[in-house]
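A predicted structure for the sequence below; I have some questions about it.
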Amino acid sequence: MPRFMGFVRMEEGQGNPPQALFDAMDTYIGEQAQQGHFLDGGGLFGLEDAVNFVVRKGEVTRVDGPYAEAKEAVGGWALLQYDTLEEAIAGQQDFADLHAKHWPECSMVATLRQVPDEEPASA
């Protein structure tokens, strides 16, 4: 069964979501988990404590937050499983619709990407 990663990118500094969105998400995620679609996921803290390791031309540089230049950040993630790509897309649409309904002033992008099936390592 195909697996997918859902990501939420949001503008920093929008404040906390309203309780109505938390309540709707609890219901939605509970239903998705019961159906075997939601495997794991959650929200992320803001960029103020983030740490990036940047690799350029064979050199690694550590860059600690906060990041004044950051306009968007990944705010949450989910590991999902659906029978088809079309079902996964419909699920991600429902997720985005919940945000539009319960937090209309929010600016976000809900991204869905398929996780490749891994072949077992040969012994």
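Ah, there it is. Nothing here was measured: the structure is a model prediction, and the numbers come from that model. Numbering: from 1, shown residues only.

only C-alpha atoms for contact and neighbour calcs from this point on.
Noted.

Assign a three-state SS to D117, would you?
Put simply, D117 is coil when judged by DSSP: H, G, I helix; E, B strand; the rest coil.

Give me the distance between the residue nearest to it when sequence neighbours are not counted and Q114.
Excluding its sequence neighbours, the residue lying closest to D117 (C-alpha to C-alpha, 6 or more residues apart in numbering) is P2, at 7.5 Å. Distance of P2 to Q114, given as C-alpha to C-alpha, to the nearest Å: 7 Å.

same deal with E69?
To Q114, E69 is 29 Å away according to C-alpha to C-alpha.

For the helix or strand hosting R9, enumerate the helices and strands it packs against.
R9 belongs to strand 3-11 when assigned by DSSP states H and E. Contacts defined by 3 or more C-alpha pairs under 8 Å, 6 or more residues apart in numbering; DSSP states H and E place strand 3-11 against strand 72-81, strand 108-115.

okay, those strands in TSV with distance to Q32 next?
TSV is the format used below for those (distance: least, C-alpha to C-alpha, whole Å):
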stretch	distance to Q32
strand 72-81	9
strand 108-115	15
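
Tell me which of those is the most buried.
Mean neighbour count (mean count of other C-alpha atoms under 10 Å) peaks for strand 72-81 among the helices and strands packed on strand 3-11, with a mean of 19.

between the following helix or strand past that strand and strand 3-11, how many degrees?
Scanning forward in sequence from strand 72-81 by DSSP H and E, the next helix or strand is helix 85-102. If you take axes from the mean of the first three to the mean of the last three C-alpha atoms, to 10 degrees, helix 85-102 sits at 30 degrees to strand 3-11.

then this one, side by side with the first:
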Amino acid sequence: MRYVVLIHVDENVSEEPPAGLIDAMFAHVADQRHAKVVTDAGLKPTSAAIRVASRGGKVMMTDGPFAEAKEVVGGFMLIQAATAEDAVAWTRGFVDLHAEHWPGLEVVTELRQVAGSLTNN
């Protein structure tokens, strides 16, 4: 089963992640006991984003940053796991790394099973 892990962070944190965290994340991604990372990506800040929205039948585009945004999706990973429990264990390990290496940063993840595919692949 495929799951998307959405990683929510406070966009106002300006410090760089500790080097130990980056190394630990690479090791976690390489360890496939619970899940295999299919796609992983960090995201640029909302200052480099464009919001496209439809309201009242009109399409509007707004360049970032977005003043009302504090907590944003800072990254995502698409993982492959045999069970929901394995997906949770993998995600828990990812969050544990942040708590260990960067205790001052609040990280919230959202784990959601992928419902289907838009392609025939």
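Okay, I see it. Note that the structure is a prediction, hence the values are computed from the model and not measured.

what's the counterpart of L97 of structure 2 in structure 1?
Matched to structure 1 by TM-score structural alignment, L97 of structure 2 sits across from L98.

right, and its match touches D26 too?
No - assessed by C-alpha atoms under 8 Å, L98 of structure 1 is found out of contact with D26, at 11.1 Å.

Neighbour count: these two, which is higher?
Regarding L98 of structure 1 and D26, a neighbour count based on other C-alpha atoms under 10 Å identifies L98 as having more, with 18 against 12.

And the more buried one, how far from P120 of structure 1?
Distance, L98 of structure 1 to P120 of structure 1, by C-alpha to C-alpha: 37 Å.

what do you get for D23 of structure 1?
Separation of D23 of structure 1 from P120 of structure 1 (C-alpha to C-alpha): 40 Å.

what's the answer for C106 of structure 1, then?
42 Å.

neighbour-wise, which of these two wins?
The neighbour count for C106 of structure 1 versus P120, taken as other C-alpha under 10 Å, is higher for C106 (16 against 6).

Could you look up the SS state of the residue nearest to that one when sequence neighbours are not counted?
Nearest non-adjacent residue to C106 of structure 1, counting by C-alpha to C-alpha, 6+ apart: Q14, 6.9 Å away. Classification of Q14 of structure 1 using three-state DSSP returns coil.

The residue nearest to D117 of structure 1 - how many residues pack around it?
Other residues near P2 of structure 1 number 14, with proximity taken as other C-alpha under 10 Å.

Surely W77 of structure 1 and M5 touch.
Yes - look at W77 of structure 1 against M5 with C-alpha under 8 Å: they come within range, at 7.0 Å.

name the element the nearest residue to A100 of structure 1 once chain neighbours are set aside belongs to?
Distances taken as C-alpha to C-alpha, 6+ apart place C106 nearest to A100 of structure 1, at 7.4 Å, with adjacent residues excluded. Under the assignment given by DSSP H and E, C106 of structure 1 is not contained in any helix or strand.

residues contacting C106 of structure 1?
For C106 of structure 1, the contact set (C-alpha atoms under 8 Å, 6 or more residues apart in numbering) comprises M10, Q14, H99, A100.

Quick one: which of those residues is the most crowded by neighbours?
H99 (22 neighbours).

how far away is that residue from H37 of structure 1?
H99 of structure 1 sits at a distance of 19 Å from H37 of structure 1 (criterion: C-alpha to C-alpha).

ok, now E87 of structure 1?
For E87 of structure 1 relative to H37 of structure 1 (C-alpha to C-alpha), the value is 10 Å.

of these two, who's got more company?
Per other C-alpha under 10 Å, whichever of E87 of structure 1 and H37 has more neighbours is H37, with 21 against 13.
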